[in-house]
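[1] return a 3D structure for these sequence lines:
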Amino acid sequence: MIIDLPEGKDPIGYVWGEMVPGIGLPASQFSLSVYEHSKIDLPAFEAARLRIAQINGCIFCQDWRTERDGVKVELGFDEDVENWRTTENFDDRTRLAAEYAERYATDHHNLDDEFWERMKAHYTDAEIVELSMSIGSWLAFGRLNRVLGLDTACVLPGH
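    From the prediction side, this is the model:
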């Protein structure tokens, strides 16, 4: 980690909450709202989230699994996300979510009409906006945690 922490401080709480509270606390509220208010089905949500985690290289985010009503994606889902082009385990929505996340993060200038036609065949405009905001959150904050080295200092609840 590149940030010097005072003895006994939780890395995430200190960096996000104490170092820059005017920015970190609202940012964390946005980050949490993506999980609390999303209406995107869990497989598509997790495909997009995990693809960004893989691209960012965030250890914490790659280990995390979103839970809704006691349900999480199955074991091996992360491998399917990494192989979103060829996996037989994804429906069109889930595959598109992984593709959108990857292109959003690495090639956003080339989201062409053909891509948007496919997206609009499977997602409403509101879902596209929601997914876009979610991907933006994961890209920004997962990358921030990775760049600052917080991703290896985080502890998942229950670990």
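
[2] CA atoms for contacts and neighbours, from now on please.
    Fine.

[3] who are the neighbours in contact with the residue nearest in space to the middle of the chain?
    The centroid of the chain falls nearest to Arg49 when counting by C-alpha atoms, centre = their mean (3.0 Å). Arg49 sits next to Ala101, Ser134, Ile135, Trp138 when contact means C-alpha atoms under 8 Å, 6 or more residues apart in numbering.

[4] and what of Thr66?
    Tyr35, Leu42, Glu46, Lys72, Val73.

[5] ok, Trp64 to Arg93 distance?
    Look at Trp64 and Arg93: by C-alpha to C-alpha, to the nearest Å, they are 21 Å apart.

[6] between the two, who's got more neighbours?
    Arg93 (20 against 15; other C-alpha atoms under 10 Å).

[7] buried residues in the helix or strand harbouring that one?
    Per DSSP states H and E: Arg93 is located in helix 92-106. Neighbour-count burial for helix 92-106 flags Arg93, Thr94, Arg95, Leu96, Ala97, Ala98, Glu99, Tyr100, Ala101, Glu102, Tyr104, Ala105 (criterion: 16 or more other C-alpha atoms under 10 Å).

[8] about what we covered before: any chance of CSV for the contacts of Thr66, columns distance to Asp113?
    Putting the contacts of Thr66 into CSV (distance: C-alpha to C-alpha, whole Å) gives the following:
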residue, distance to Asp113
Tyr35, 29
Leu42, 26
Glu46, 25
Lys72, 33
Val73, 31
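
[9] another for comparison:
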Amino acid sequence: MNLRMNHRAVNPGAFKALLAMEQFVSGQFEDKVLYELLKIRVSQINGCAFCLDMHAKDLMKLGNYADHILMLSVWREAPLFTEKERVMLELAEAVTQISQQGVPLELYNKVREHFSEAELVDLIMAINTINNWNRIAITTGMYPGCFN
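    The predicted model follows:
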């Protein structure tokens, strides 16, 4: 595998801007497990190996979440996810694949049962941020360990 470009070195200003967004969004989440599950699921949908590797390792640092990682792509059939996690995962999928059906009102209402309006904005920002990272990583040919 070959890294096409080191976006960090080529355009440090762009990297710094997205990193600032990441730092802001990260600070909004008290529940770091929920945040990492969101980033892993979006990265699965987008097929970003670099981000999958990074965030699976980050989640494992928070505890033994191996089963969560293994079952995340089939979360609808896996009983280990809480209702709050399920709603967040459904929203993450809808926003990531927004051109397919948007965010249906029924889903929006389910999200609002578990998250305040401010928390919903935080979720949307987090979903958008990991989507940005995924698109940069995939486009520039990033792979697990490429910066080691």
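
[10] one step back: tell me, the helix holding Arg93 of the first structure lands on which residues of the second structure?
    Residues 83-97 of the second structure are matched to helix 92-106 of the first structure when aligned by TM-score structural alignment.

[11] same question, stretch 46-53 of the first structure
    The aligned range for stretch 46-53 of the first structure is 36-43, by TM-score structural alignment.

[12] what about that stretch, how far off from the first structure?
    Relative to the matching residues in the first structure, stretch 36-43 of the second structure has an average distance of 1.2 Å after the fit, by mean C-alpha distance after the TM-score superposition for the first structure.

[13] I'd like the distance from that stretch to the chain centre, please.
    3 Å (C-alpha atoms, centre = their mean, to the nearest Å).

[14] and stretch 12-23 of the first structure, by the same measure?
    Using C-alpha atoms, centre = their mean, the offset of stretch 12-23 of the first structure from its chain centre is 20 Å.

[15] could you list the residues in contact with it?
    Against stretch 12-23 of the first structure from outside (C-alpha under 8 Å, 6+ apart): Leu5, Gly24, Leu25, Ser28, Leu150, Cys154.

[16] 7 Å instead?
    Here stretch 12-23 of the first structure makes contact (C-alpha atoms under 7 Å, 6 or more residues apart in numbering) with Gly24, Leu25, Leu150, Cys154.

[17] now do the SS call for the equivalent of Ile3 of the first structure over in the second structure.
    Counting by TM-score structural alignment, Ile3 of the first structure lines up with Arg4 in the second structure. At Arg4 of the second structure the chain is in coil, as set by DSSP: H, G, I helix; E, B strand; the rest coil.

[18] tell me the counterpart of Pro26 of the first structure in the second structure.
    Using TM-score structural alignment, Pro26 of the first structure pairs with Ala17 in the second structure.

[19] how far away is its match from Glu106 of the second structure?
    From Ala17 of the second structure to Glu106 of the second structure the distance is 34 Å (C-alpha to C-alpha).

[20] now the angle from the biggest helix by length in the second structure to helix 83-96?
    Using DSSP state H to define each element, the second structure has its longest helix at helix 117-140. Helix 117-140 of the second structure and helix 83-96 are oriented at 50 degrees to each other (axes from the mean of the first three to the mean of the last three C-alpha atoms, to 10 degrees).

[21] mean shift between helix 117-140 of the second structure and the first structure?
    Relative to the first structure, helix 117-140 of the second structure is 0.9 Å off (mean C-alpha distance after the TM-score superposition for the first structure).

[22] quick one: that helix aligns where in the first structure?
    By TM-score structural alignment, helix 117-140 of the second structure lines up with residues 125-148 in the first structure.

[23] so for that stretch, what gets flagged as buried?
    127-128, 130-132, 134-143, 145-146.

[24] contacts for it next, please.
    1-3, 31, 34, 40, 48-49, 52-53, 56-58, 61, 101, 105, 151.
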